[in-house]
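Novice: Give me a 3D structure for the following:
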Amino acid sequence: MQTLSVTERYNKLFSELEDCDEDEQKEKIEKMNEVMDEMHEEELESVVTAEVFNGIYTMIEEKKLTLENSFLLLKHVGSSNALKSMSVYGFGNSSLGERFEEMIVEEEKKKEKRNEKLLIDLCECYLMLKDKFLFNLLSICVSCLLEVGLNKGEKEGDGNEVETSLLTLSSVGMLTKIPEELYLSEIKGIIQHHQDHHNLTPLAYQSAWQFLVNRLFLNGVLEKVMTDELHFVKKAKREMEEQSKCVDWKRKEEERGGKGVKEGIVLRRWLFTLFDFFFSCHLWDDEYSELVCCIVRVFLSAKDNHRKYSMRCIDLLKAASEKRAVKIGGLLKGGADDAVLEGIQQPTMDYEMAYDCLRFFMNVCDRLKSKDDEAGEAKGKGLKRKVVEKMEEEGYEDAITSFHEMIPFLNDEFCCELSLSIDDYFVNI
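Specialist: I've put the predicted structure just below:
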């Protein structure tokens, strides 16, 4: 008998929902959620479509599916997408998405008589499954879910609720503008309370930071708040060190059961958070090199057996090298050049990592040649000397030269420009 694929199993369970009573539906949805945990991103995208959301809407309208059971299914779809850093597009164009928007407004208008749990469930589904938001709905949802976070998870059972609400907020992307008065005091309170009392789960704490870092892109003033008041660098470094201990670095990725494994999910999310932070930061503090050190340590731990982690680290270092606010001295102090040099000489390196490594060194050399990039001629010469010495010691020149004929292919593959001149990957004192 032929074994069904994960998408076939999921679709089969979904097709059986309308013929079950409420308890049977709940059991099937729990099985669907388990199957969803086994899916790769492409498989998940294939089953999370506007057609599926419209089918859920029809079942709810025809009383064949309860709202409670629909939330059980939809929130797992949303959290799976948030944890895998994906985007769902079908919900916004579905009848279900439109109905949930109406219900949020209707429930909010009830004020003191509103059903708080219903509103929270609706807001979590809306923010996790929608990619663009109406401002009035966004403000309702953000205020509602921050209020859940402010409960601080001190009551028994609150921890999961707070985690889900903060995970939901973290999915609101950096291009979504939210006025400070809607969130800043509350998210600061949530983060500071955890720093004093350690009441949040690691995922909830990371999600609170991700929500705040996402706001940094459109509001550079937040950087001082994050670093001076909330001590982002120190706390992010500590969290990454703790989460690194949760990964079995000696075990190869293909031996880990692959798809459904949650091992290290918070660490992966911290790497995304740092990417967004470096992308959006406007200031530079030498202390930031400690974050670079963390990234380098994760790369060195991951390079032999965990390709996704190592690629993500190199991509992050490449992105940091492109940001003028991230000083070259800080990158070198943190060991970024060592990591990227080791990356470009990895026997298992693929084209994407080759591109990122070459781009990193091209950026570094270009900036070291620039008179206005680093302060002080003497300091600039010192940095150049360090790079040149590294080239000589570690076989950098041979490594870069060996990729020279591949550069036109990499440019076509990634639609970005690497210099065709080999001289742009070297710097002279």
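
Novice: Please count neighbours and contacts with C-alpha atoms only from this point.
Specialist: Fine.

Novice: count of residues packed around the closest residue to E397 other than its chain neighbours?
Specialist: Excluding its sequence neighbours, the residue lying closest to E397 (CA to CA, 6 or more residues apart in numbering) is M391, at 6.1 Å. Using other CA atoms under 10 Å, M391 has 18 other residues around it.

Novice: Could you do A399 as well?
Specialist: Taking other CA under 10 Å as the criterion, the count of residues near A399 is 16.

Novice: Leaving out chain neighbours, which residue sits closest to it?
Specialist: Using CA to CA, 6+ apart and skipping the chain neighbours, the partner closest in space to A399 is Q345 (6.8 Å).

Novice: ok, now I190?
Specialist: L150 (5.9 Å).

Novice: Might you report the residue contacts of the one you found?
Specialist: E186, G189, I190 (CA atoms under 8 Å, 6 or more residues apart in numbering).

Novice: wait, which of these is closest to G335?
Specialist: Nearest to G335 among the contacts of L150, counting by CA to CA, is I190 at 33.2 Å.

Novice: what helix or strand is that closest one on?
Specialist: Under the criterion of DSSP states H and E, I190 resides in helix 184-197.

Novice: one more, for comparison:
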Amino acid sequence: MQLTDEAKWFTEMFSELKDCNEEEQKQKIKEMNENVDGMNKEKFRSIFTKELFNKIDEMIEVKKLTMGNVLLLMKHIGFINGTKICLLHSFKESSLNKRFEKMIVIENIKKEEKNENFLANLCKFYLLLNDGIISTEMVSIIMPCLLKAASKKERNEETQKEVEIAFLALSHIDRYYFLRQELYLKEIKEIIQNHQEHYNLSRIGYQSAWKFLINRLFCDEDLERLIVNERHFVTEAAKELEELSKCVDWKKKKEEMSREEMKEANISKRWIRTLGFFIESCTLWNDEFIELIRSIIQVLRAAKENHGEISELCIYFLRSAAENRVVKIEDLLESEAVDAVLEEVTQLHVVNEQTSDYLHFFKILCERLNSKREIESDEAKINELKRKAHEKLEEEGYEDCIIGLRCCMNEVEFSSYFLVENIDDYFIYC
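Specialist: Below you'll find the model as predicted:
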């Protein structure tokens, strides 16, 4: 792989560290960290390879790199990896990963001489760089340590940054881990409630606290009542998305955005991805959800031209909402979800994965409008909804669009990988 100019610069700076004293190393690492901030995922991955992490391990072994400076570098790498979701598999495969795993275990079993801050810092980047896929033993050590770090209430900038990184790391504990509520719920509930009253967390810290909790919902359905009814997750998420959208000019392309705008856009993406996890398993529904769907649609419409990854997450959320039977058909109509997806469908000219998500929305809507289960609940209401849906689809030329895509499918090999073989299934017969 040919190195980019940024990768060459970083590699040269890194090679100079072995000949520097501790203070000189610290200054160089700060400069390196600043340079990493603006990198995209591809450049980031091209630098932080298994070979680089192994070199860091070797430099620690021969005492050419102080542990304080290692933490300064690694914590920042972990933060960038966690916020951009770069998926650095290279760290997990490195000797440095094994070294830090041993250090965490050893530091944790200490008694009076245990250094809580040092242990917390080790846990933060270890979890962030392993993408939350770690052993159950490591989870049992890391989670209480980071919950304690995240519970600090000091308002100074340094402490708040440490709280933010602690929550970011916690939010990466994989959602397939079952964690007993007594291990985390009291602390997380208090932290979220405290923020709702005093606004003491950063945007990404607050989002990460919720993501940690939503991840637990996957294996613990009992949490949902607290999440939805007591702490009003849906209202909070809609409010955060609205506030974030005010800070981002979605008409700009990524490369035109300021660093602050990119940060806010990435937090929006994290919220929508978390909401996607939530809507897949949601069993409680109330009027608050309509405003949430409207917030998602607002982001979809604003981001679709220049931010394809975010618009794809939005449409996937809407598809998941349509699939979830607790979301009423009238809510999809009232929230303008149908209008928003129609806007996109009538502009489609190619068959790809995003086309599939748009059309599956209507396939699901069709199935539900003709479902015995839906009709038996209130036949008159369903007939009225059918009429409204049909009028809306007819007005926007949905049928002409499907016929056009049928021609497109005949020209594109393997297009049926994205769509069902019989495209007539995407017509809506009301």
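
Novice: lining up the contacts of L150 of the first structure with the second structure, which overlap?
Specialist: For the contacts of L150 of the first structure, the contacts that are reproduced in the second structure, applying both residues aligned by TM-score structural alignment, their matches' CA atoms under 8 Å, are E186, I190.

Novice: Show the contacting residues for the most centrally placed residue in the second structure.
Specialist: Geometric centre of the second structure, nearest residue: R270, 3.2 Å, by CA atoms, centre = their mean. By CA under 8 Å, 6+ apart, R270 of the second structure lies in contact with Q207.

Novice: what about the residue nearest to E397 of the first structure, distance to K237 of the first structure?
Specialist: Separation of M391 of the first structure from K237 of the first structure (CA to CA, to the nearest Å) stands at 29 Å.

Novice: Likewise for P408 of the first structure?
Specialist: 38 Å.

Novice: With neighbour numbers in mind, choose between those two.
Specialist: K237 (18 against 13).

Novice: Secondary structure element holding the equivalent of the more buried one over in the second structure?
Specialist: Matched across to the second structure, K237 of the first structure falls on A238, judged by TM-score structural alignment. Taking DSSP H and E as the criterion, the element that holds A238 of the second structure is helix 233-246.

Novice: Just want the angle from that helix to helix 185-198.
Specialist: 50 degrees (axes from the mean of the first three to the mean of the last three CA atoms, to 10 degrees).

Novice: which residues are contacting helix 233-246 of the second structure?
Specialist: So helix 233-246 of the second structure is contacted by 210, 227-228, 264-265, 267-268, 271, 288-289, 291-292, 295-296, 299 (CA under 8 Å, 6+ apart).

Novice: just checking, which of the residues you listed belong to helices?
Specialist: Here DSSP state H is the test, and the contacts of helix 233-246 of the second structure give 210, 264-265, 267-268, 271, 288-289, 291-292, 295-296, 299 as lying in helices.

Novice: what's the closest of those to K328 of the second structure?
Specialist: Proximity of those to K328 of the second structure (CA to CA) peaks at F289, which lies at 10.4 Å.

Novice: Could you pull up the contacting residues of the closest one?
Specialist: Residues in contact with F289 of the second structure (CA under 8 Å, 6+ apart) are V234, T235.

Novice: any chance you could map the helices in the stretch 51-200 of the first structure?
Specialist: For the stretch 51-200 of the first structure, applying DSSP state H, counting those that start in this stretch gives helices covering 67-83, 95-109, 116-129, 135-149, 158-170, 184-197.

Novice: want to try TSV for the ones you listed, with distance to E242 of the first structure and mean neighbour count as columns?
Specialist: Listed next are these as TSV, based on distance: least, CA to CA, whole Å; neighbours: other CA atoms under 10 Å:
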stretch	distance to E242 of the first structure	mean neighbour count
helix 67-83	19	19
helix 95-109	38	16
helix 116-129	27	21
helix 135-149	23	19
helix 158-170	18	23
helix 184-197	15	16
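
Novice: Those helices: which one's closest to A399 of the first structure?
Specialist: A399 of the first structure lies closest, by CA to CA, to one member of the helices of the stretch 51-200 of the first structure: helix 67-83, at 36.0 Å.

Novice: And the contacts of the closest one?
Specialist: Under CA under 8 Å, 6+ apart, the answer for helix 67-83 of the first structure is 22, 25-26, 29-30, 32-33, 36-37, 48, 56, 60, 87-88, 121-122, 124-125, 128-129, 164, 167-168, 170-171, 265, 269.

Novice: And for stretch 84-104 of the second structure?
Specialist: Contacts to stretch 84-104 of the second structure, defined as CA under 8 Å, 6+ apart, come from residues 41, 44-45, 48-51, 53-54, 56-57, 81, 119, 122-123, 126, 129-131, 266.

Novice: before we move on, the earlier item: pull out the buried residues from the ones in helices among the contacts of helix 233-246 of the second structure.
Specialist: Burial by neighbour count, 16 or more other CA atoms under 10 Å: within those this picks out W210, E264, A265, I267, S268, W271, F289, E291, L292, S295, I296, V299.

Novice: Adding distance to C430 of the second structure, write those out as CSV.
Specialist: Listed next are these as CSV, based on distance: CA to CA, whole Å:
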residue, distance to C430 of the second structure
W210, 40
E264, 42
A265, 39
I267, 40
S268, 36
W271, 35
F289, 26
E291, 27
L292, 27
S295, 28
I296, 27
V299, 30
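
Novice: just these now: which is nearest E197 of the second structure?
Specialist: Among these, and counting by CA to CA, the member closest to E197 of the second structure is W210, at 15.6 Å.

Novice: Okay then, goodbye and thanks.
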